[in-house]
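Asks: Attaching a predicted model along with its sequence, questions to come.
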Amino acid sequence: MTRITGLPPYDPQNIFARILRGEIPCKRVHEDEFALAFHDINPQTPVHVLVIPKGAYVSHADFSAHASDAEVAGFWRAVGRVARDLGLESAGYRILSNMGEDGGQEVPHFHVHIFGGRRVGRMVPAPQG
C-alpha cells in the first residue's frame, strides 16, 4: 500500500489502537465490523462521542485513499447510526475530524468527534477587523 507523502507512519501503540485491541477500556456506544464508537473521557459537550474505524489509518486523508469501499461506507453509516441512536437528529449535532498538527489532531488514528446536547456555536472564530 502506498502511503500519502507527509503522513507519519501508523503507530500501533496509539491509544485508539490499544482500545480496539481491548487493552484500554472504553464506554462503548456502538460497535460493528467497521467502526467502534465510545464516549470521550474529557467531553466538551453533554454528548461527546468518538467514532474510529477498525483499520489502521492515520488520518482522513489516509482513510479516504486506502480504505476499501466497504470500510468507508460502513464507517460513515456507523457515524450516522450513532448520532441517531443518541437522539441528536432533531436538535442537531456537529461532526469534527482533526488532521495533522495544524488541525489539532492529538491521536494519530483517524477518528471523528460527534458533539451534541447543546448549541456548539461557531466552528472557527470570525476574523477580527
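Replies: Received, thanks. Numbering: from 1, shown residues only.

Asks: Please make it C-alpha for all contacts and neighbour counts, starting now.
Replies: Noted.

Asks: In terms of helix, strand or coil, where does Arg77 fall?
Replies: Secondary structure, DSSP: H, G, I helix; E, B strand; the rest coil: Arg77 is helix.

Asks: Put this next to the previous one:
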Amino acid sequence: MTCLFCDIAAGATPADVVLADDDFVAFLDIRPLFKGHALLVPRQHLVTLPDLPAGLRDGFLERAQRLATAMLDALGAQGSFVAMNNTVSQSVPHLHCHVVPRTKGDGLKGFFWPRTKYADAAESADYASRLASSLS
C-alpha cells in the first residue's frame, strides 16, 4: 500500500511545502480549517505519536514550534491551534501534526472542524511561500 504523506515527503505527489529537511516535511493541508493550516510529518513512515522514535521527538516538536511561530509572523494570526490524532479521526495513517492559524472570533469551537478552500492554486502557493519565507 502506498501512503499519501510518504509520497508527498518523497516529492512523488505535489504539495505546497513550507518546510523540508532530512527528517521532516510540512505542507499545506488541502482541506484547511483556516488558510495557512499546515501538516508536519516525519519522512519516516510512522502511524501514531507513540511510534515516533526518541531520536526524532525533539526535532518534531521543534518544527511544530517553528510552524506555530510562523502562523503569527507570516500570516498575522493571533495564535495557533496545534493538534494530532492517533488512529481515531486520523484520515491518513501517517503521523501528522496540524498547525492552524487562529484569530479571536474565527469560529472554531471545541472539536468542530469546519473546512475551507483556497480560491485557486495561486492562493495556496502564496500562503505556502509566506510560511516558507518565515521559516527559512
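Replies: Thanks, I have it. What you are looking at is a predicted structure, and each value in this text was computed from that prediction instead of being measured.

Asks: Pro32 of structure 2 corresponds to which position in structure 1?
Replies: Pro32 of structure 2 maps onto Pro43 in structure 1, with residues paired by TM-score structural alignment.

Asks: Just to be sure, its match is in a strand?
Replies: No. Assigned with three-state DSSP, Pro43 of structure 1 falls outside any strand and is coil.

Asks: superposed on structure 2, where does the lengthiest strand in structure 1 end up, distance-wise?
Replies: Longest strand in structure 1, counting residues (DSSP state E): strand 47-53. Average distance, strand 47-53 of structure 1 versus aligned residues of structure 2 after superposition (mean C-alpha distance after the TM-score superposition for structure 1): 0.8 Å.

Asks: That strand packs against which elements?
Replies: On a contact count with 3 or more C-alpha pairs under 8 Å, 6 or more residues apart in numbering; DSSP states H and E, strand 47-53 of structure 1 meets strand 35-39, helix 69-85, strand 112-116.

Asks: Please state the offset of the helix or strand following that strand from the chain centre?
Replies: Using DSSP states H and E, the helix or strand that follows strand 47-53 of structure 1 in sequence is helix 60-66. Remark: helix 60-66 of structure 1 is offset 13 Å from the chain centroid, using C-alpha atoms, centre = their mean, to the nearest Å.

Asks: One more: stretch 13-22 of structure 2?
Replies: That offset, for stretch 13-22 of structure 2, works out to 10 Å (C-alpha atoms, centre = their mean).

Asks: got the buried residues for that stretch?
Replies: Ala15, Asp16, Val17, Val18, Leu19, Ala20 (16 or more other C-alpha atoms under 10 Å).

Asks: What residues in structure 1 pair up with it?
Replies: Aligning stretch 13-22 of structure 2 against structure 1 (TM-score structural alignment) gives residues 24-33.

Asks: Just send the buried residues of stretch 13-22 of structure 2 back as TSV, with distance to His96 of structure 2 and secondary structure too.
Replies: TSV is the format used below for the buried residues of stretch 13-22 of structure 2 (distance: C-alpha to C-alpha, whole Å; DSSP: H, G, I helix; E, B strand; the rest coil):
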residue	distance to His96 of structure 2	secondary structure
Ala15	15	coil
Asp16	15	coil
Val17	14	strand
Val18	14	strand
Leu19	14	strand
Ala20	14	strand
